[in-house]
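Trainee: Fold the stuff below for me.
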Amino acid sequence: MSITSALVLFSVIWFMTFLIVLPIRVRTQGDLGEIVPGTHAGAPEHHYLRRKAWITTGVSAVLWCVIAGIILSGWISVDDINLLKVMPPLE
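Mentor: Down below sits the predicted model:
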C-alpha cells in the first residue's frame, strides 16, 4: 500500500465515521425550548463538534490500523473480492 492509498483509506474511514458520530448527543433548539425566530426547531444549539472530531480521529485511527493490517498481511486481496470472476459471461 502506497502512502497515497493509505491517506485515501484514512480519509474515507474518517469521513464515514464522522457522519456516524455527528448526530450523537446533538442538543437542538427545540430540545432546549429556545427557538430563534426564522430557524427550524431542529437546528443544533450545542453540537460538540470539536469533541466529535477528536473521537472520530481516534476511532478512525484504530479502524485504519485494523483494515491496513488486513490489506498488508494479504488476508484479503483484490482477487478475493473481484466479482467479475464469479459472474458468468454475458451473451
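Trainee: For the rest of this, base every contact and every neighbour count on C-alpha atoms.
Mentor: Noted.
Trainee: now the one residue sitting closest to the centre of the chain: how far from residue 64?
Mentor: In the chain, the C-alpha closest to the average C-alpha coordinate belongs to residue 16, at a distance of 1.5 Å (C-alpha atoms, centre = their mean). Residue 16 sits at a distance of 12 Å from residue 64 (criterion: C-alpha to C-alpha, to the nearest Å).
Trainee: before we go on, could you also do this sequence so I can check it against the first one:
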Amino acid sequence: MAMNWTSIAAIYVLFWVMSAFIVLPIGLRTPDEVDGHVVGRGHADSAPVNFRPMLVAKRATVLAAVLFGLYYANYALGWFTVEDINFFDAPVKDLGY
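Mentor: Got it, this is the predicted structure:
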C-alpha cells in the first residue's frame, strides 16, 4: 500500500514540528546555571544563554525521521490498527481507504 508524496511530506512536517518542541529544551542553560550573570537589558532571567537553533533543527530532523519511519512502517505493514486499540468494542467505521 503506497502513500501519496504530498501526504508523506505533510506528515513528516508534523513530526518535525513535534520533534522540534521535544528537543528544544535539551542542553539549554539559564544564567543561573552558568554563572549567574544576565547578558544585558531585556534579557529574562529564564532565557537560555546558549541557544543554538541549528543544533535543535538537526536533532529535530533526526528524531522526526525516526518517528516518521516507524509511522510509515506501521502504515505499510499494519502492526497496529484501529481494531487493536479499540478497548471498548465500539463499532469501527470503514472509511473505504
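Trainee: aligned partner of the residue nearest to the centre of structure 1 in structure 2?
Mentor: Using TM-score structural alignment, the equivalent of residue 16 of structure 1 in structure 2 is residue 18.
Trainee: And that match, how far from residue 31 of structure 2?
Mentor: Using C-alpha to C-alpha, one obtains 27 Å as the distance from residue 18 of structure 2 to residue 31 of structure 2.
Trainee: So what does residue 64 of structure 2 match up with in structure 1?
Mentor: Under TM-score structural alignment, residue 64 of structure 2 pairs with residue 60 in structure 1.
Trainee: Now for its match: which residues touch it?
Mentor: Listed by C-alpha atoms under 8 Å, 6 or more residues apart in numbering, the contact set of residue 60 of structure 1 reads 10, 13-14, 17.
Trainee: number of nearby residues for residue 17 of structure 1?
Mentor: 19 (other C-alpha atoms under 10 Å).
Trainee: what's the closest non-adjacent residue to it?
Mentor: Distance criterion C-alpha to C-alpha, 6 or more residues apart in numbering; nearest residue to residue 17 of structure 1, sequence neighbours excluded, is residue 56 at 6.0 Å.
Trainee: swap in residue 25 of structure 1?
Mentor: Residue 25 of structure 1 sits nearest to residue 47 (C-alpha to C-alpha, 6+ apart), 7.4 Å away.
Trainee: From residue 41 of structure 2, how far out is the equivalent of that neighbour over in structure 2?
Mentor: Alignment of residue 47 of structure 1 against structure 2 is given by TM-score structural alignment, with residue 51 as its counterpart. Here the distance between residue 51 of structure 2 and residue 41 of structure 2 works out to 18 Å (C-alpha to C-alpha).
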